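Undergrad: Output the structure for:
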Amino acid sequence: MARTRPRIPGSNGTVHPVVPWAQTVLRAPCATVTTFDDQLERLVEDLFATMYAADGVGLAANQIGVGLRVFVFDCPDDEDVRHLGHLVNPVLVEADGVQVRGEEGCLSLPGLRAPTPRWDRALVRGQDLTGADLEIEGTGFFARCLQHESDHLDGTVFLNRLTGLTRFRADRKAARADWYHRAT
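TA: Predicted coordinates:
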């Protein structure tokens, strides 16, 4: 009997350009997914392929120009345990514990990194590709990833979480970036 290798997420997907922050699709709340079909499966495959090609740990659908509540992740936690999956219609239902100011970046804001406050624990509820309910809990860096991707689906980027001098410096650096001025 031949052994089959497990399918690698994204191996059948298409790599899309990552949408820069200035585009309106990143600044508007995403729509709820109501149809669980082959197109949704293709979107998740494309998200994985694009995330891996861009060397990311998470990617939201609006980052490839699709305004639907979907994100994928392949992210370690602070104990270096790998978390791999996707969420459809995710909602951040809990974010608590210790608030940690950690270095954060975003594929839609290339080259911009800043210490960003996030909770050390996050709980997200959503669905899988079939519509079955999912609940994903993360701590440490994985909690940061879950909060970051959930923010994207609500039209927020980590830049919106910054304050004071950190925000001023990040805004100044962003304004000098080529991607900042490419709005649609």
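Undergrad: Only C-alpha atoms from now on, for both contacts and neighbour counts.
TA: Noted.
Undergrad: buried residues in the lengthiest strand in the chain?
TA: Looking across the chain with DSSP state E, the single longest strand is strand 82-105. Buried positions in strand 82-105, judged by neighbour count with 16 or more other C-alpha atoms under 10 Å: His86, Leu87, Val88, Asn89, Pro90, Val91, Leu92, Ala95, Glu104, Gly105.
Undergrad: Quick check: closest non-adjacent residue to the third one.
TA: Meaning Val88. Val70 (4.5 Å; C-alpha to C-alpha, 6 or more residues apart in numbering).
Undergrad: count of residues packed around that neighbour?
TA: Val70 sits with 31 neighbouring residues when counted by other C-alpha atoms under 10 Å.
Undergrad: For Leu26, give its distance to Val18.
TA: Going from Leu26 to Val18 by C-alpha to C-alpha, to the nearest Å gives 11 Å.
Undergrad: I have a second one here; can you model it like the first so I can compare?
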Amino acid sequence: MAVRPIRLFGDPVLRSPSAEITRLDEGVRALVRDLLDTVEEPGRAGVAAPQIGVALRAFSYNVDGVIGYVLNPVLVETSGEPVPFGEGCLSVPNLWHEVVRSPYARVTGIDVDGREVVLEGEGVLAQALQHETDHLDGKLYLDRLDPASRRLAMRQVRESPWF
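TA: Reported below is the predicted structural model:
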């Protein structure tokens, strides 16, 4: 349907836990279309519903040429020795910091027809699954930085022209 504008750091929708989707109606189908259209833009690995202003538990992903979505995702498993990943966020543009994440992640949820979805992977997909489920819990990747990196990142945010 539409590529939606991304909400930026400071928008309250990014800091509020998202509500579970309880009705699979045309509004949810429209949300999924918008999430898929929005994540197809170049350089995007994932878009969570709060990033387009919708406080519902849904996200889309675009990793290694595979594009999809999950409704009501739950991060059910992470494993492996956590490692630092270079990470950025569409809601905190032009910043890049190392975040410690597990190298494997598995998410379960549903699709628009209520069928179970299981999405799992390593590397960039694992990172995206953890990053996007954080968004649905009202967390940003900045919250996962060590204290010194977080201070630097917050200074960079305050000095950014978009803030």
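Undergrad: if we can go back for a sec, counting contacts, what elements does the helix or strand that comes right after the longest strand of the first structure pack onto?
TA: Note on strand 82-105 of the first structure: by DSSP states H and E, the next helix or strand toward the C-terminus is strand 113-127. When contacts are defined as 3 or more C-alpha pairs under 8 Å, 6 or more residues apart in numbering; DSSP states H and E, strand 113-127 of the first structure sits against strand 82-105, strand 133-139, helix 140-153, helix 164-175.
Undergrad: out of the ones you listed, nearest to Pro117 of the first structure?
TA: strand 82-105 (4.1 Å; C-alpha to C-alpha).
Undergrad: what does that closest one contact?
TA: The contact list for strand 82-105 of the first structure (C-alpha atoms under 8 Å, 6 or more residues apart in numbering) reads 32-33, 44, 69-77, 111-129, 131, 134, 142, 146-147, 150, 158.
Undergrad: 7 Å instead, please
TA: 32-33, 69-76, 112-129, 150 (C-alpha atoms under 7 Å, 6 or more residues apart in numbering).
Undergrad: try stretch 140-152 of the first structure
TA: With C-alpha under 7 Å, 6+ apart, stretch 140-152 of the first structure has contacts from 26, 58-60, 71, 75-78, 90-92, 118, 120-122, 157-158.
Undergrad: cool, and stretch 158-178 of the first structure?
TA: Residues from elsewhere that reach stretch 158-178 of the first structure (C-alpha under 7 Å, 6+ apart): Leu112, Thr116, His148, Tyr180.
Undergrad: I only care about the contacts of stretch 140-152 of the first structure that end up buried; give me the ChimeraX line for that.
TA: The buried subset of the contacts of stretch 140-152 of the first structure, as determined by 16+ other C-alpha under 10 Å, is captured in ChimeraX by this line:
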select :26,58,59,60,71,75,76,77,90,91,92,118,120,121,122,157,158
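Undergrad: how about Leu47 of the first structure, what's its partner in the second structure?
TA: In the second structure, the residue paired with Leu47 of the first structure is Leu35, using TM-score structural alignment.
Undergrad: helix, strand or coil for its match?
TA: helix (DSSP: H, G, I helix; E, B strand; the rest coil).
Undergrad: Could you check how many residues crowd around it?
TA: What Leu35 of the second structure shows, counting by other C-alpha under 10 Å, is a neighbour count of 27.
Undergrad: so what's it up against?
TA: Taking C-alpha under 7 Å, 6+ apart as the test, what Leu35 of the second structure contacts is Val47, Phe59, Ser60.
Undergrad: and of these, the nearest to Met1 of the second structure?
TA: Ser60 (14.2 Å).
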